[in-house]
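A.B. asks: here is a sequence with its predicted model. Questions after.
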Amino acid sequence: MEVRVVNHPLVDHKLTHLRNKNTDQPVFRKLVDELVTLLAYEATRGVRVNPVDIETPVAPMTGTKLADPAPLVVPILRAGLGMLEGMLRLVPTAEVGFLGMIRDEETLQPMTYAERLPADLSGRQCYVLDPMLATGGSLGGAVQYLVDRGADDITCICILAAPEGIERLHDLLADLKVPCNLVVAAVDEKLNEVGYIVPGLGDAGDRLYGLAQ
């Protein structure tokens, strides 16, 4: 698994405002949207393309278009939804699927509680959206789920990652015969005793959508 940390002043600037506990919800949402578009630019470097012949106002030429089938963007519910518009702004022709993952409190393994995806993902490039890579279990489970359906190239886009999450994700995906990349804005120091990324930005889902009562 290749890990790419996007090193750019605008990424750092927006991430700093996201981390600030005084950033209110509307601004937080807008910053996530903008930041994901910057991350998506790096994450789509390997998107599949085909040549296409066109005519400019001056002369014919061979250009580039996205290959078929279209890329599939998969936000992990619920926090991943806050990243969707930022991704689609860059790749508006992408298709969108949804995946809900939760940890089984008895087995501690990730399990799927909701999905809206094609039954057959053979030949599909998938982009998985999840703001925080903390323990890595949910993201690893999501990637495995997509591979089981036939996806053959997967890029995960996260805002923040903890070293522990990266290590676990690497271990979970080690035996997959499918290319998998991870693109993040930053790798933070560690996880604390309750599984939050430090220094982090808090609970991304709550800061995007408020507390679920």
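C.D. replies: Yes, it's here.

A.B. asks: can we go C-alpha only for contacts and neighbour counts from here?
C.D. replies: Will do.

A.B. asks: buried residues, the longest helix seen in the chain. List them.
C.D. replies: Longest helix in the chain by number of residues (criterion: DSSP state H): helix 25-43. Going by neighbour count (16 or more other CA atoms under 10 Å), the buried part of helix 25-43 is 28-40, 42-43.

A.B. asks: comparison target below:
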Amino acid sequence: MSHTDTHLTVVTHPLVQHKLTLMRKSDASTASFRRLLREISLLLAYEVTRDLPVTMTTIDTPMQPMQAPVIEGKKLALISILRAGNGLLDGILELVPSARVGFVGLYRDPETLKPVEYYFKVPGGLDERLTIAVDPMLATGNSSVAAIDMLKKNGAKDIIFLCLLAAPEGVARMKEAHPDVPIVTAALDERLDDHGYIVPGLGDAGDRIFGTK
């Protein structure tokens, strides 16, 4: 099940919430954090692909021909907001292995909290694809807004933002800048701290995925 308003969907499925609780624990190992993130991203992918358009095609079963549904249109595009976004890719690609994949390289300036671009490579034909931008944390929203700006400049029209955790400040920032981009997340946490980290959160997602500090 999910709690949904016009802009934000919080996926409340028990498996999603259970795995997220295990990920939040400060003593979770890098290996278990990665495994749980892959598993939870697959579950979240079910939510973001819920409304993919389908069309009917004729197939032959072992018994007889029939009309059966298949996904319509071009393959969807998964856009990882580096570096932590890569942690969400594996699970989604298990579910949708034919998806095209792109990357937006942004890092947050520790003084200004503003995003700085260092890499951009995305599939062609974004104007004809469902584009799912992935980043585990929606904190200040500055990097997410910048990434969506870049995707729209490259033709993307149908965009969903998928994250593991969101802060109210980030959701508000995204809604202000991109009210046409729905957000899907596993949890809406309390707030940001003075350093722009989500509280209670789970720490720095990139560091926990890659075992860095």
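C.D. replies: It's in. All figures in this text were calculated on a predicted structure; none of them were measured in a lab.

A.B. asks: coming back round to it: what about the longest helix of structure 1, how far off from structure 2?
C.D. replies: Compared with structure 2 after the fit, helix 25-43 of structure 1 shows a mean deviation of 0.4 Å (mean CA distance after the TM-score superposition for structure 1).

A.B. asks: now that helix: which residue numbers in structure 2?
C.D. replies: Aligned using TM-score structural alignment, helix 25-43 of structure 1 spans residues 30-48 in structure 2.

A.B. asks: stretch 156-168 of structure 1 too?
C.D. replies: Aligned by TM-score structural alignment, stretch 156-168 of structure 1 falls on residues 161-173 of structure 2.

A.B. asks: just how off-centre is stretch 46-60 of structure 2 within its chain?
C.D. replies: 20 Å (CA atoms, centre = their mean, to the nearest Å).

A.B. asks: which ones are touching the spatially closest residue to Ala119 of structure 1 that is not a sequence neighbour?
C.D. replies: The shortest distance from Ala119 of structure 1 to any non-neighbouring residue, by CA to CA, 6 or more residues apart in numbering, is to Arg149 (6.5 Å). For Arg149 of structure 1, the contacting residues are Ala119, Asp120, Leu121, Ser122, by CA atoms under 8 Å, 6 or more residues apart in numbering.

A.B. asks: between those, which sits nearest Asn50 of structure 1?
C.D. replies: Nearest to Asn50 of structure 1 among these: Ser122, at 18.2 Å, using CA to CA.

A.B. asks: the closest one -> structure 2?
C.D. replies: Ser122 of structure 1 maps onto Asp127 in structure 2, by TM-score structural alignment.

A.B. asks: looks like that match contacts Lys157 (just checking).
C.D. replies: Yes. Counting by CA atoms under 8 Å, Asp127 of structure 2 touches Lys157, with 5.6 Å between them.

A.B. asks: please tell me how far Cys126 of structure 1 sits from Val47 of structure 1.
C.D. replies: Going from Cys126 of structure 1 to Val47 of structure 1 by CA to CA, to the nearest Å gives 10 Å.
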